[in-house]
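*Asks:* Sequence first, predicted coordinates after that:
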Amino acid sequence: MSAKNSSKSHDTRMPHAIVPPHDLDAESSVLGSILIDENAIIKVVETLRPKHFYKDAHAEIYQTCVDLYEKREPIDLITLPQALKKNKLLTEVGGVSYLTELVSFVPTASNVEHYAKIIQDNALRRALISAGGKINELAFEESDVDGLLDEAEQELYSVSRDRLHQDFVPISDTLQITFERLDELSKTKGALRGVPTGLKALDRMLSGYQKENLIILAARPSVGKSSFAINCAQYAATTHKRAIGIFSLEMGREQLVDRMISAQGDIDNWRITTGNLQEEDFEKYGIAAGELAEAPIYVDDTPGIGILELRTKARRLQTDKKIDLIIVDYLQLIRGRTTESRVQEVSEISQALKNLARELKIPVLALSQLSRAVEIRGGDKRPQLSDLRDSGCLRGDTLITLTDSGRRVPIKDLVDRSNVKILALDNEMRLVPSQVSKVFHSGRKLIYCLTTASGKKICASCNHPFLTLAGWERLDKLKVGDAVGTTMIEGRSLSDSIIPQLIWTYIKKVRKEKGYTERSFQAKLGLKYSGSARHKNGIGRARLLKIAQVLDDRYLYNLAASDVYWDKIKSIEMVGIEDVYDMCVPICSNFVADDIIVHNSIEQDADVVMFLYRPNEEDRVNHKLLIAKHRNGPTGEIDLFFKADRTRFFEAETNAPGK
């Protein structure tokens, strides 16, 4: 038979079923290792995800282990079955007997990282197969070729991005790199209780950065918050040998070390950056590099690090190096696990950093961006607590419903009151009673009045977040016609309320992830195919529930059964500058105000809030450090001056003690 005929004969045969790459033994070994060794999960949680497991039962077991780990609870044959049973998963994963089998499957946990890599590698292969299938499907669609290439690149990038990983690097290693780079450029002419800060007035006020405290240092861009934090770090490390961990999300470690050398050696930072050092600078550089090389400073400059990875790395660093202070630069660049909105994500991150400080029993200094409210506010230009980005304020007559009595009380009358319970939205989008930890006056701000189609009104600052289908959105990002979450609307019931048209964007995303085409999806719903015509309208709750069932999506389930009524914005009008207030709701991080669902303040998690600012924007030298909140001590203001060419802050001699 000719080769041609042989090939033809082969092509007509029934193809063998291809099983996706996986290794169930490796999966069982990882889970067994976690159950027999409490330190095993620390070695794998940073990189291994539930989605990497091939067997669904293994993914559920691992996710439950991660949940227990995050709560700092033990993982064993008592706690794990209880957690699985609570989530109604114990029977589904094989019961206690299967968990016992996992324990006996692996004799030692010493190879857990090797097993985890096998799982990750197989998951990567499956992801590549899936991406290839999607790209293949896209290629057959009649669409713009440029758009096709973009989608194909995104599919492959999403696979490669999942493997990005980076660890802490000792500063001594980086110093060698920067010195070699500098040498090359020059040839071409190119006793406190807490951690001391190096500023006497600040140390008197705070007694150093205290254990278990979350300290927020906020400023507008380019004011010097990074330099301030670095100055504190190198003083504590070089003078007092305190171990410092730095998560530098904004600057690479080489740039960070350049700044440290400049401040430590009193060398012009620009000459270091360009390599145009003078003769005496080399001697200073050598001395400064020697001092910093002996300083216990550890830097992780992973860009866009997630909060779970950050916490895991911090725990490991604390175990290995006994860290005294962690610095995060800066808060808004961290990725949270919540992706519904940036406001909710930042709130989750600030809570996680506070929990980290308490867990490791060390202070955490988190840098944060200030909103533009400082620049546009009339009168006093000093920053206020309400200026923290992703936080906002409400007018004093905003009515809050007390759940114990049903009375509606102005928010200004709740200031300094204790044991207050109000209505808030839980994770399943149900209205529940929730405890308030603090209600406070946050100064005077320019406010706007938002009016909905049903007649509800609320007056808030431009940066106060409101609930939308796209997540929490600031008032200044909303426009007429957008729908915001409210409580009951007179004359309407939950069953006949409509979910806004925007939900189709989310449904389309989930549909593609589940492998449905638009045609097969509509067929599954029992609908006649109509292309995307239905996407132009909102969805009733009954139909949304059916969609949730087909796609098996928890968010859509919650949305279909939620207590939220979606009310379109009729107008947004400027009111003027007035006294404003906000509140902290620790569990839900939101509350109902004037029957509209709004987010709460993010400063609730901080023990200390400091603002760095320039009284005169034209004066780049003189700065003030305002300690606006100090949970356990005095507040006040400190005069500083900034030597830009040395990237270093100095304390003015005229400072008075804090009041």
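*Replies:* Now that the structure is in, tell me what you want to look at.

*Asks:* Could you use CA atoms for every contact and neighbour count after this?
*Replies:* Will do.

*Asks:* For stretch 125-145, buried residues please.
*Replies:* For stretch 125-145, the neighbour count (16 or more other Cα atoms under 10 Å) marks 126, 127, 128, 130, 131, 134, 135, 138 as buried.

*Asks:* Specify which member of those is nearest to residue 214.
*Replies:* residue 127 (38.9 Å; Cα to Cα).

*Asks:* Not including adjacent chain positions, what is the nearest residue to the closest one?
*Replies:* residue 159 (6.4 Å; Cα to Cα, 6 or more residues apart in numbering).

*Asks:* how many other residues sit next to the one you found?
*Replies:* Burial of residue 159 is recorded as 18 neighbouring residues (other Cα atoms under 10 Å).

*Asks:* and it, what helix or strand is that in?
*Replies:* Here residue 159, judged by DSSP states H and E, is contained in helix 145-161.

*Asks:* chain center to that helix: distance?
*Replies:* Centroid separation between helix 145-161 and its chain, computed with Cα atoms, centre = their mean, to the nearest Å, is 25 Å.

*Asks:* putting a second one here so we can go through both:
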Amino acid sequence: MHSLDDARRRPPDAARVPPHNLEAEESLLGSMMLSREALTAAVEARIEHRDFYKPAHGVIFDAAFALHSRGEPVDPVTVAEELRRADKLEALGGKATLLRIQASTPASANASYYAQIVSELAMLRRLIETASDIQQMAYGLEDDVDETIDRAETMIFEVAERRVADSLVHLYPALEQTMDQLAHLYDRDTGIIGVPTGYHDLDDLLLGLQPSTLSIVAARPGQGKTSFALGAALHCALVARKPVLFFSMEMGHLELTKRLLAAEALIDSRKLSTGRLNEHEWPKLNQAVGRLAEAPFFIDDNPHCTVMEMRAKGRRTKARYGDLGLIVVDYLQLMTSTRRVESRQVEVSELSRGLKILARELECPVVCLSQLNRQLEYRQDKRPMLADLRESGCLTADTELTLADGSVTTMGALHASRARDVAILTLDEHLRLVPGVMTHVFASGRKPVFELVLASGRSVRASANHPFLTLDGWVQVADLRAGARIASLRAGLDLEPARDTIPAAVWDYIERKGLLVMGMRAHDLIDRLAAEEGGHHRVYAQGVSRGLMRRLACELPDPFLSDLASSDVLWDEVVAVVPQGEELVYDATVPGTHNFVANGIVAHNSIEQDADIVVFIYRDEYYNPESESRGMAEIIVAKHRNGPVGSTRLAFLEQYTKFANLARE
């Protein structure tokens, strides 16, 4: 069972075998089938499928780990059954292989040592692969040598970040460090203990931006997010004299520089664009240039910068100029992940998690700007709230949720009871129903909702941006049309084979897989399978039957097709999407799988972002030109993990694209 990934990770020099230890791999797997402590050792060592040199070992590990994550026993019998359900057991040699691995294990008590061997050798193989990729990049004579070096450094960091650090700390040295910090703060004159933003009322509320924290500054377009961040960053560089890294994915460095000059010199920003300055403004501009030239302010305007590249550049800047005062990222929705993920919601969550790790590793505050979706503009009160930050839609209060014991409750009931950590049913990566935990349900305000009506008779009412699962991934209600097929539960329905099929979109995947593995087109492969059995495989116009899918998965072989054939999902056809008016709506959070069952339909959950502080900018004049608050901005601290929430006000000097403090009474 060799995969393309396994082929790619072998070095170009076939004469040299990559470092590996099959005995250690088998001993770890055998230990996992003998002892729960061995499973814990594998978790602590962060072992995963790709760490095994032999692909079959990775498949066995996945099966054992899936059982463990569901709280089920792990032994040769249960692992064999898990593999059998996925149509992978026979390809691995049957239950006899599992029994042999278990019997040949020297001592399950040594599982942590086996895990360490497997992890270290896997890291060496990845290092060899990375070194080979870097070598090919260098031989490729790239035009931008600096960019090539940055990419190489990032690739090495990606290997290094998987090392398991000893993060256990005894309480005594932590107490000593805390007392030293308190003594230092006591001797200071100011109450600001972090990096000051220069916005006085905000600093009083937050006590400055604390090291190792992630702050999200969010607003709709045109509210002044970039100007707000530039003001805080410039204050850090000019007044606190600490290095600032400003990652801009929207504006180039020259445009940002003009903004900085306009704000610092108090010159109309339009004049800097046209060059029409009068004789009194040139001296002001020269003085501003002199001050800014001395500031440790660094701009990176690479629009494709990843979190790993930010980490590499941050480390390099810290090594050269000392501890960083602030990192700003403008803005979150323009960032992309380095790996494929199931949905944009999950991607944004992973990016914010990466920025939080960046803040902790570099021990400096990170401020990330975020653009809110337009849903808030449909409300009468357009002040942002936390629900607007979550990149997810919402469901109505009467939506029924399926609990882990098979009973049902509603979104409204869970919200009213303030229930936490509710055991629910969720869909895993193999499209199988498993127990999960819904941490909480929260209200998201009033929004326009639509009823999604399915051929099975099921329906659900959701906001336009709520995602539902299709074969091509998560798709929002606004993008679903009649004829689309989404995931609902097979359980509870009396299904005819003609309705229980996999969507026709899978043919493209089968075609590619058939050509790649067997050298034949999909319909040729189907004809051969039919001839071998002396019968005819029924292929429905709306998709592929489960029986045919099982045969295809065995012939190719392919785990994705196997998952589709054995899934708990009915790919239910959308009959209609009907507007229902505006209602109070709710959403929920399910860590890990990020989905739950709503009215028998698989719905995406809301994903929490890893921010310590969430700040919203609201300028009423943007929506109401005659507002009494013209020239004013409300700065709303909606989340503050280590302190109070509240709001402050700033003046917005539009001609200078600058926020300024109001005079204190």
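*Replies:* Looks like it came in fine. What you are looking at is a predicted structure, and each value in this text was computed from that prediction instead of being measured.

*Asks:* where do the strands sit along the stretch 201-350 of the second structure?
*Replies:* 214-219, 244-248, 297-300, 326-330 (DSSP state E, counting those that start in this stretch).

*Asks:* Could you dump the ones you listed into TSV with mean neighbour count added?
*Replies:* Converted to TSV, the strands of the stretch 201-350 of the second structure look like this (neighbours: other Cα atoms under 10 Å):
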stretch	mean neighbour count
strand 214-219	27
strand 244-248	24
strand 297-300	17
strand 326-330	25
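
*Asks:* As CSV, these with distance to residue 60 of the second structure would be great.
*Replies:* Shown next, in CSV, are those (distance: least, Cα to Cα, whole Å):
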stretch, distance to residue 60 of the second structure
strand 214-219, 39
strand 244-248, 43
strand 297-300, 45
strand 326-330, 41
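
*Asks:* Tell me which residues touch the equivalent of residue 461 of the second structure over in the first structure, please.
*Replies:* Using TM-score structural alignment to pair residues, one finds that residue 461 of the second structure aligns to residue 459 in the first structure. Listed by Cα atoms under 8 Å, 6 or more residues apart in numbering, the contact set of residue 459 of the first structure reads 394, 395, 398, 447, 448, 449, 450.

*Asks:* most neighbours, which of those residues?
*Replies:* Neighbour tally across these (other Cα under 10 Å): the maximum, 28 neighbours, falls on residue 394.

*Asks:* before we move on, the earlier item: could you point out which of the strands of the stretch 201-350 of the second structure sits nearest residue 431 of the second structure?
*Replies:* Nearest to residue 431 of the second structure, of all the strands of the stretch 201-350 of the second structure, is strand 214-219, at 33.6 Å by Cα to Cα.

*Asks:* what is the orientation angle of that closest one with strand 326-330?
*Replies:* For strand 214-219 of the second structure against strand 326-330, the angle between stretch directions is 40 degrees (axes from the mean of the first three to the mean of the last three Cα atoms, to 10 degrees).

*Asks:* who touches strand 214-219 of the second structure?
*Replies:* Strand 214-219 of the second structure has contacts (Cα under 8 Å, 6+ apart) with 225, 355-356, 359, 365-372, 384, 389, 610-618.

*Asks:* Give me the mean deviation of it from the first structure.
*Replies:* The superposed strand 214-219 of the second structure is, by mean Cα distance after the TM-score superposition for the first structure, a mean 1.9 Å from where its aligned residues fall in the first structure.

*Asks:* which part of the first structure lines up with that strand?
*Replies:* Counting by TM-score structural alignment, strand 214-219 of the second structure corresponds to 214-219 in the first structure.

*Asks:* ok, residue 236 of the second structure touching residue 196?
*Replies:* Yes: at 6.7 Å, residue 236 of the second structure counts as touching residue 196 under the criterion of Cα atoms under 8 Å.

*Asks:* and residue 400 of the first structure, how far is that from residue 386 of the first structure?
*Replies:* Distance from residue 400 of the first structure to residue 386 of the first structure, counting by Cα to Cα, to the nearest Å: 19 Å.

*Asks:* Residue 51 of the second structure against residue 118, yeah?
*Replies:* Yes: counting by Cα under 8 Å, residue 51 of the second structure does reach residue 118; the two are 6.6 Å apart.

*Asks:* does residue 398 of the second structure belong to a helix or a strand, and which?
*Replies:* Applying DSSP H and E, one finds residue 398 of the second structure in no helix or strand.
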